[in-house]
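Q: turn this into a structure:
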Amino acid sequence: MSFTLKQIRYFAAAAEMGSISAASHSLSISQSAVTEAIKDLEAILGVKLFERHPRGLHITPEGRRFQRSVTAILAEVANATRVLAEGSKRVGGQLNLGVTSLTAGYVLSEMLSKFRRLHPDVEVTAIEDTGEYLEHLLVGGELDVAVMVTTNLRNVHALQSEIFEVSPFRLWLPIDHPLAKQQSIALPDVADEPLIVLDVDEMEQEAVKLLSAFGKRPKLAFRTRSVEAVRSLVATGAGVAILPDLVYRPWSLEGDRIVSRDVSGALPVVQVGLVWRKGAGMSEATQEFITMMQTLTASGVR
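A: Down below sits the predicted model:
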């Protein structure tokens, strides 16, 4: 019996995210589907790929070796897609792209690099602004497509969206914080902690709304538009943060360590996707950009 491409995509997501729940969010599937795929892979391969623990998954040495092979396989799938696309007719023209600050820092460079390799004759211009203003430009026809947080899209009647990443919120802590040692963290445990909020793309609203559910306003220790500032402040013990996994990195610029933890309860997710105007004539370059993102999302490689 051989494994399937779907199974190794699910394994790759679990290995990257370190938990079944985070992998299922990123893939927009059920947790049971990820669990079954991993069990089937372990049965086929005859090795244990993960050690389970209360905070998630810890990849085994055998799992790590398999992950290297899986990475190569998925890269070849993406490469095959690229080769087929490059064999088609050359596309020219211009692509006017909008991005929010969150997507500009974490997904823009990779997707533009892929698109330029596929369509070197397309001239790409990109602007960064708030989601609200990008929606205004899309409705007015001044942008072809935007890469942005789609969770709270305003002009739903005028705009069409397609999600390519779902990122769950998690709790960010300094490595020596008492909560980092708990087996289970609940939202009430966080209610009295000083909160560092990221004031971009409605991230602050989501964090404050969560903690305000306990009947008192959270203690806002710091408000910033810089993810790097959040990382540095959390790492040095100035407070905690509740942010999507999309922007999590374990180290601050100063080299201090931070950790992220799941919180029991209904934490929100951030949906990131493409947005364009409904019913508008779409340029060939715009269609190719959307098609590229749809292909990468379907293949599990972005």
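
Q: contacts, neighbours, all on C-alpha from now
A: Noted.

Q: what about the helices in this protein?
A: Per DSSP state H, the chain carries helices over the ranges 5-17, 20-27, 31-45, 61-86, 101-106, 108-118, 131-139, 187-190, 203-212, 227-235, 284-299.

Q: if I pick the most centrally placed residue in the chain, what's in contact with it?
A: Centrality entry for the chain: nearest residue to the mean C-alpha point is residue 246, 3.7 Å, by CA atoms, centre = their mean. Listed by CA atoms under 8 Å, 6 or more residues apart in numbering, the contact set of residue 246 reads 106, 167, 168.

Q: mind doing that once more with 7 Å?
A: residue 167 (CA atoms under 7 Å, 6 or more residues apart in numbering).

Q: so how far is residue 17 from it?
A: Residue 246 sits 10 Å away from residue 17, going by CA to CA, to the nearest Å.

Q: do residue 132 as well
A: Distance, residue 132 to residue 17, using CA to CA: 30 Å.

Q: look at these two and report which has more neighbours.
A: Counted by other CA atoms under 10 Å, residue 132 and residue 17 do not tie: residue 17 has more neighbours, with 18 against 14.

Q: before we compare anything, build this one as well:
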Amino acid sequence: MALSLRQVRYFIAVAENGSVTGAAQQLSVSQSTVTEAIKGLEDDLGVQLIERQARGVALSYKGQQFLRHAHRILAEVSDAQSALRDQEAPLAGSLHIGVTTLVAGYCLSDLLARFRRVFPAVQVSAVEDTRDYLEHLLLNGEIDVAVIIVSNLRDNVALETETLQTSSYHLWLPSGHRLLRSGPVSLTEMAEEALIVLSVDEVEEVTGRYWRQAGVRPKVAFRTRSVEAVRSLVATGAGIAVLPDLAYRPWSLEGDRIEARPIKETLPELTVGVAWRKGLPLAPVAETFIDLAVTQRRR
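A: As a prediction, the model looks like this:
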């Protein structure tokens, strides 16, 4: 297999831009160069990664699986370069992290994996709980940092934060749904459909507030704390869902397709960040973790 880092970088660029044209512009190369790199990668792997569509491209099911590996490949290479450049004594100690449910499932694992690879001597422990309780733990000094939704922090004055990721809300629909048309979908149109609600972090709070402001009452068919349950229910036609992009995957665990469409009304972005207590001296391991998290955001 002749898989190259250049192919991996080009594949990630196509996935992030949703088009070969956008990837070529980002990489400052020709479209044909990107196309040839993706074709070579597909030949090397023996699977189709990209599905060509009328408007740009979309990742196939195998493409979605490989995207996660692609990010890890580049992270491993970067970490190896950093380790070889670092001649100081290895960082050691303990790091106590708090994390909310949605963040734990979609943002924390890659960050922790990278931190452990670069600093294997650090003992890391994590606790998952509600944002309010994690804020309490931070203020009491019971955890060092928290990776949480920072869009509506209760104690902005007492906590320092760094944004790691922002995520817009989209409408999730099963294939063949009547609302799969060009143009954004309004909350009024959505209110005619059965709604699947994810009741973790601030998702239900944010979306519920905007239903009320629009003066419409959705037909809630199911509430769950499981994103995978939402995915399966939507994919099989049990209802629609309004969720942030960070949780979006175009396939359910059963292999059924899920489509995402923009929402006509403007919902606030969901912001994931790292938080720590303001004015409290940070231990070197906590400071290093924050630096690594911010660096990963800027990649």
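
Q: returning to that earlier point: I'd like the helices of the first structure as CSV, with distance to residue 125 of the first structure appended.
A: Shown next, in CSV, are the helices of the first structure (distance: least, CA to CA, whole Å):
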stretch, distance to residue 125 of the first structure
helix 5-17, 32
helix 20-27, 28
helix 31-45, 38
helix 61-86, 21
helix 101-106, 13
helix 108-118, 10
helix 131-139, 14
helix 187-190, 42
helix 203-212, 26
helix 227-235, 24
helix 284-299, 12
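
Q: tell me which of these sits nearest to residue 221 of the first structure.
A: helix 227-235 (9.7 Å; CA to CA).

Q: list the contacts of that closest one.
A: Contacting residues not belonging to helix 227-235 of the first structure are listed as 173, 174, 196, 198, 239, 240, 252, 253, 256, 257, 258 [CA under 7 Å, 6+ apart].

Q: with the second structure overlaid, how far apart is that helix on average?
A: Once superposed with the second structure, the aligned residues differ from helix 227-235 of the first structure by a mean of 1.0 Å; criterion: mean CA distance after the TM-score superposition for the first structure.

Q: and that helix, how far out from the chain middle?
A: Distance, stretch centre to chain centre, for helix 227-235 of the first structure: 18 Å (CA atoms, centre = their mean, to the nearest Å).

Q: then stretch 190-199 of the first structure?
A: 21 Å.

Q: stretch 261-279 of the second structure now?
A: Centre-to-centre, stretch 261-279 of the second structure and its host chain are 12 Å apart (CA atoms, centre = their mean).

Q: where's residue 139 of the second structure relative to residue 283 of the second structure, distance?
A: Distance, residue 139 of the second structure to residue 283 of the second structure, using CA to CA: 15 Å.

Q: quick one, which of the two is more surrounded?
A: Shown here are residue 139 of the second structure and residue 283; by other CA under 10 Å, residue 139 has more neighbours (18 against 13).

Q: tell me how many other residues surround the nearest residue to that one once chain neighbours are set aside.
A: Excluding the flanking residues, the one nearest residue 139 of the second structure by CA to CA, 6 or more residues apart in numbering is residue 277, at 5.8 Å. Residues contacting residue 277 of the second structure under the criterion other CA under 10 Å number 24.

Q: list the residues that contact residue 277 of the second structure.
A: Listed by CA under 7 Å, 6+ apart, the contact set of residue 277 of the second structure reads 138, 139, 158, 159, 160.

Q: 8 Å instead?
A: Applying CA under 8 Å, 6+ apart to residue 277 of the second structure gives the contacts 138, 139, 141, 145, 158, 159, 160.

Q: how about residue 100 of the second structure?
A: 128, 129, 130, 131, 147, 148, 149, 201.

Q: how close does the closest residue to the second one other than its chain neighbours get to residue 11 of the second structure?
A: Distances taken as CA to CA, 6+ apart put residue 100 closest to residue 129 of the second structure, at 5.4 Å, once the chain neighbours are dropped. Going from residue 100 of the second structure to residue 11 of the second structure by CA to CA gives 31 Å.
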